[in-house]
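**Q** Let's see this in three dimensions:
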Amino acid sequence: MTAKEVCEALNISRQTLYAYVSRGKVRASAQKSDARKSLYHTHDVDALIANKKRGRSRRAIAKSTQNFGEPVLKSEISHIDQGKLYYKGQDAIKLSQTKTFEDIAKLLINVDLEPDVDQKFDLIKGRNSFERMFAATAEITISKNTPPNKNTNSFIIKRLLAAICNTNTLSDEPIHMQLAKYFSDSIDFIDVTRRCLVLCADHELNPSAYTARIAASTDARTPACILAALSTFSGTKHGSMTSMARWWVGRATMKDDHQEAAFIKTIKSPPGFGHPIYAQTDPRTQELLKHFEIPEGWERISRHVSKTYKIYPNLDFSLAAMEKSFKLRPKTGQTLFAFGRLLGWIAHAEEQRKNGALIRPRSWN
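**A** Got it, this is the predicted structure:
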């Protein structure tokens, strides 16, 4: 929305609008056609209108906890401001240009992931890498042999890495290189994997991170918090959206011009497009798509969807495009997403545990 449209919708002055922006109530992004002008997030404006209408009764607040509303929890792990993602106050996009998974582990959870080529792991059964990651997390959760204290997080990360790569030993190479070599023979995929892991590390209080915090608030062990988060992540509205995006965009590219337009209009929220947090394109998507060749027809579909629905590609789109471009096995994008996000889940669990508060909402009827 333009400034004029926002002011008319909220019946406020330009000065009040700017005050809302400075306090984070309304997000602003520069217009692509004119960087001197701003557009304002429609979702934020709608939320302010809804707040005014419903007041602040307990029932109204409870109802607002769903769909990108409250609760709002204080966190120092990551935040999104003016369409940019930050980890511990550092620009995540800039971090992804040079940093590794190990660097972000040090930043978010203060863990040094030193190589340990002598450590042995049991092989995990599973049809694909994501299933093996899931199974390994469940195994650690019920095991009594997890190392205590600061070694726990390092052990969990290495155990899941071994499960994903279907091996019982790890090399002394950087983690992104081990993953890239397992999934692809392409040298170009090595750096793309590094960038992918960094960009996926955390994203405010997304559903899986919030689930990890709920588990941690009950004093559940870290592996149990990760298992809870991973279960949430597996849903089709979260991590599994990557596979859905690959299928849907792939289908769309197979249509002729007339069929393509009709196909796109059959669904208002195509998988891989739109994100309520961002007024325009997900910055993680923009950055990742710069570093590999977008599959034939995918850019055309992206433009068509954006023109039809005014929604833009999100992280699921870029991960699905990555899978297609490098001819990767199914679930690879979802697995890399989850493994990168592992750092965020651990960080949120630890932060909530230090907070000491039990997360226990009330219901209403």
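
**Q** Could you use CA atoms for every contact and neighbour count after this?
**A** Fine.

**Q** Which of the helices or strands spans Arg159?
**A** Assigned by DSSP states H and E, Arg159 belongs to helix 151-164.

**Q** who's in contact with that helix?
**A** Contact with helix 151-164 is made by 111-113, 121, 123-124, 129-130, 132-133, 136-137, 140, 146-147, 168-170, 175, 179, 223, 335, 339, 342, 346, as judged by C-alpha atoms under 8 Å, 6 or more residues apart in numbering.

**Q** if we go to 7 Å?
**A** The contact list for helix 151-164 (C-alpha atoms under 7 Å, 6 or more residues apart in numbering) reads 111, 113, 121, 123-124, 129-130, 132-133, 136-137, 146, 168-170.

**Q** cool, and stretch 261-276?
**A** Residues from elsewhere that reach stretch 261-276, judged by C-alpha under 7 Å, 6+ apart: 43, 241-242, 244-245, 248, 252, 305, 311-314, 316-317.

**Q** swap the cut-off to 8 Å and go again
**A** Contact partners of stretch 261-276, identified using C-alpha under 8 Å, 6+ apart, comprise 43, 68, 241-242, 244-245, 248, 252, 281-282, 304-305, 308-309, 311-318.

**Q** swap in stretch 357-365?
**A** Residues outside stretch 357-365 that contact it (C-alpha under 8 Å, 6+ apart): 59, 62-63, 214, 217-218.

**Q** hmm, 7 Å instead?
**A** With contact meaning C-alpha under 7 Å, 6+ apart, stretch 357-365 is reached by 59, 62, 214, 217-218.

**Q** any chance you could map the strands in this structure?
**A** 28-30, 38-40, 78-81, 84-87, 90-91 (DSSP state E).

**Q** can you put those in a markdown table and add mean neighbour count and distance to Ser208?
**A** Output for these, formatted as a markdown table (neighbours: other C-alpha atoms under 10 Å; distance: least, C-alpha to C-alpha, whole Å):
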| stretch | mean neighbour count | distance to Ser208 |
| --- | --- | --- |
| strand 28-30 | 20 | 26 |
| strand 38-40 | 20 | 27 |
| strand 78-81 | 18 | 14 |
| strand 84-87 | 21 | 17 |
| strand 90-91 | 14 | 22 |
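
**Q** a markdown table for these, including distance to Lys53?
**A** Below are those laid out as a markdown table (distance: least, C-alpha to C-alpha, whole Å):
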| stretch | distance to Lys53 |
| --- | --- |
| strand 28-30 | 23 |
| strand 38-40 | 21 |
| strand 78-81 | 26 |
| strand 84-87 | 30 |
| strand 90-91 | 36 |
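
**Q** this one next, for a side-by-side:
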Amino acid sequence: MSEERYLTTAEVARRLDVKPETVYTYVSRGLLTNTSTGRKRGSLFALSEVDRLAKRGREAHEPSGSVERIRTGITLIEKDELYYRGHRARELAGTWPIEAVAELLWSGELGEQPPFRGPERMLAAARAASAALPEQARLTDRMRVAVAAAGAVDPLRFDLAPRAVTRSAGLLLGTLVDLFADDKASGSVGQRLWPGLSSAPARPELLETALVLLADHGLAVSTVAARVAASTRANVYAVISAGLGAIDGPYHGAASALAYRFLAEAKEDPVTAIADRMRSGQPIPGFGHVLYQRADPRAEVLLDLLRDQPIQDTVDVLRITLGDREDLFPNIDLALAALMHAYAMPHDAGETLFALARVVGWVAHAIEEYAEPGLRYRALGIYTGADP
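**A** All right, here's what the predicted structure looks like:
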């Protein structure tokens, strides 16, 4: 019997036509096994296993029915830049408040807007629902039940006209901000949110900037989930609930929590933190991105605002250590993790900011989807079960 042949990470990436970091994603999902034969250093993968995965991928991508192509005029990601309706997100951040950017995404109009505020009855319902959860519940758990409770007290939630949808969305966003805000806080969204997330001297502009940068990111998985819900003509609260369900995982909204833990290790020993991830075949949290080639513009903006914080020393060492890997650059998850460390925020604050901001984008996509034919997402599957 011939001896098993092994491939390096680069060879696997070429054979599967993917990026090297995607190979490590396959490892973390249990699709590939990182094997060491003792004869070579670095990650090695059995050729037979790689070929099985390649065959499985070809079979999985055989046509299985009609899949709707989504045309959208909301967000463009091109040449390592993020645009909201033709405006660079990095230029909007720090210049316009989240209310103005929300209106831009919702209607295409950019201008001053009143602050998000929710009615007292909606906030009372959201707080009561949140208070019923156990103490260890995450902030996003509280957000999920708050959205359902807020929708239940909005009698006009079934009106799907664009202005009715944005009215409900504004009330909900104001309610969610005040749900996490300190009772005595007032002012802008950032000013109200800060005391609920950090006891450090307030820098509300950081939260405002993060919310703008995170407001939308094209057809991310949570946005597709929201659009599928909107295609059934679900009300906007139900659409937002669908999006919140889809972000609850380490590959999407919760990625900043993984970056937070990695950055905590890196503060003690950056090089070892990286080496441990590479040795285990795991991707390095907070670095690289499937849609950006050399830089995540959102991370660049937010990290630049944190330049005066000690955590930047750790980020700089990580960058230098990974300097010969152009595909491993800081992404928005690392920037959120740095923000949390810099101001002693809860470990799930980044996930919360992500979810709160993305409500704006989901609403924009819902409005767009309501104008399309209903129930247009109905893929036909290829049955692979037992014969009848």
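
**Q** TM between them?
**A** Once superposed, the chains reach a TM-score of 0.74 (TM-score structural alignment, normalised by the length of the first structure), with 305 aligned residues with a C-alpha RMSD of 3.1 Å.

**Q** Mark which of the contacts of stretch 357-365 of the first structure are buried, thanks.
**A** Buried members of the contacts of stretch 357-365 of the first structure, scored by 16 or more other C-alpha atoms under 10 Å, are 62, 214, 217-218.

**Q** Just the residues you listed: which are in helices?
**A** Per DSSP state H, helices hold the following members of those: 62, 214, 217.

**Q** For the first one, give its distance to Arg362 of the first structure.
**A** What it means is Ala62 of the first structure. Per C-alpha to C-alpha, to the nearest Å, Ala62 of the first structure is found 7 Å from Arg362 of the first structure.

**Q** For the equivalent of Pro97 of the second structure over in the first structure, give me its contacts.
**A** Matched to the first structure by TM-score structural alignment, Pro97 of the second structure sits across from Thr100. With contacts defined as C-alpha under 7 Å, 6+ apart, Thr100 of the first structure is in contact with 194, 198.

**Q** hmm, try it at 6 Å
**A** Thr100 of the first structure makes contact with Arg194, according to C-alpha atoms under 6 Å, 6 or more residues apart in numbering.

**Q** With Ala126 of the second structure instead?
**A** Taking C-alpha under 6 Å, 6+ apart, we find Ala126 of the second structure in contact with 146, 149-150.

**Q** Can you give me the end-to-end span of stretch 211-218 of the second structure?
**A** Termini of stretch 211-218 of the second structure sit 15 Å apart (C-alpha to C-alpha).

**Q** now do stretch 320-338 of the second structure
**A** For stretch 320-338 of the second structure, the first-to-last residue distance is 17 Å (C-alpha to C-alpha).

**Q** what comes up buried for that stretch?
**A** Neighbour counts over stretch 320-338 of the second structure (16+ other C-alpha under 10 Å) mark 322, 327-338 as buried.

**Q** Return the subset of those lying in helices.
**A** Judged by DSSP H, those include 332-338 as members of helices.

**Q** hmm, which two among those are most spread apart?
**A** By the measure C-alpha to C-alpha, Ile332 and Ala338 form the most distant pair in those, at 9.7 Å.

**Q** nearest residue to the residue nearest the centre of the second structure other than its sequence neighbours?
**A** Taking C-alpha atoms, centre = their mean as the criterion, Gly253 is the residue nearest the geometric centre of the second structure, at 3.8 Å. In this structure, Gly253 of the second structure finds its nearest non-sequential neighbour in Ile247, 4.5 Å apart by C-alpha to C-alpha, 6 or more residues apart in numbering.

**Q** What's the match for Tyr210 of the first structure in the second structure?
**A** Using TM-score structural alignment, the partner of Tyr210 of the first structure in the second structure is Val224.

**Q** Asp276 of the second structure and Ala13 of the second structure: what is the separation?
**A** Here Asp276 of the second structure is placed at a distance of 21 Å from Ala13 of the second structure (C-alpha to C-alpha).

**Q** now swap in Gln312 of the second structure and tell me
**A** The gap separating Gln312 of the second structure from Ala13 of the second structure is 32 Å, by C-alpha to C-alpha.

**Q** tally of neighbours for the residue opposite Arg159 of the first structure in the second structure once aligned?
**A** For Arg159 of the first structure, the aligned position in the second structure is occupied by Thr175, per TM-score structural alignment. Thr175 of the second structure has 27 neighbouring residues, counting by other C-alpha atoms under 10 Å.

**Q** All the helices of the stretch 201-350 of the first structure, in order from the start?
**A** Counting by DSSP state H, counting those that start in this stretch, the stretch 201-350 of the first structure has helices at residues 207-217, 222-233, 241-253, 257-264, 283-289, 298-309, 315-325, 332-355.

**Q** Give me the mean deviation of the third one from the second structure.
**A** The reference is to helix 241-253 of the first structure. Taken over the aligned residues, the distance from helix 241-253 of the first structure to the second structure averages 1.4 Å (mean C-alpha distance after the TM-score superposition for the first structure).

**Q** which residues in the second structure does that helix align to?
**A** With TM-score structural alignment as the criterion, helix 241-253 of the first structure aligns to 255-267.

**Q** For the matching stretch, buried residues please.
**A** 255-260, 262-264, 266-267.

**Q** again, but for stretch 8-20 of the second structure
**A** Buried residues in stretch 8-20 of the second structure (16+ other C-alpha under 10 Å): 8-9, 12-13, 16, 20.

**Q** go on, stretch 209-222 of the second structure?
**A** Buried residues in stretch 209-222 of the second structure, counted by 16+ other C-alpha under 10 Å: 209-219, 222.

**Q** swap in stretch 280-288 of the second structure?
**A** Buried residues in stretch 280-288 of the second structure, counted by 16+ other C-alpha under 10 Å: 281-288.
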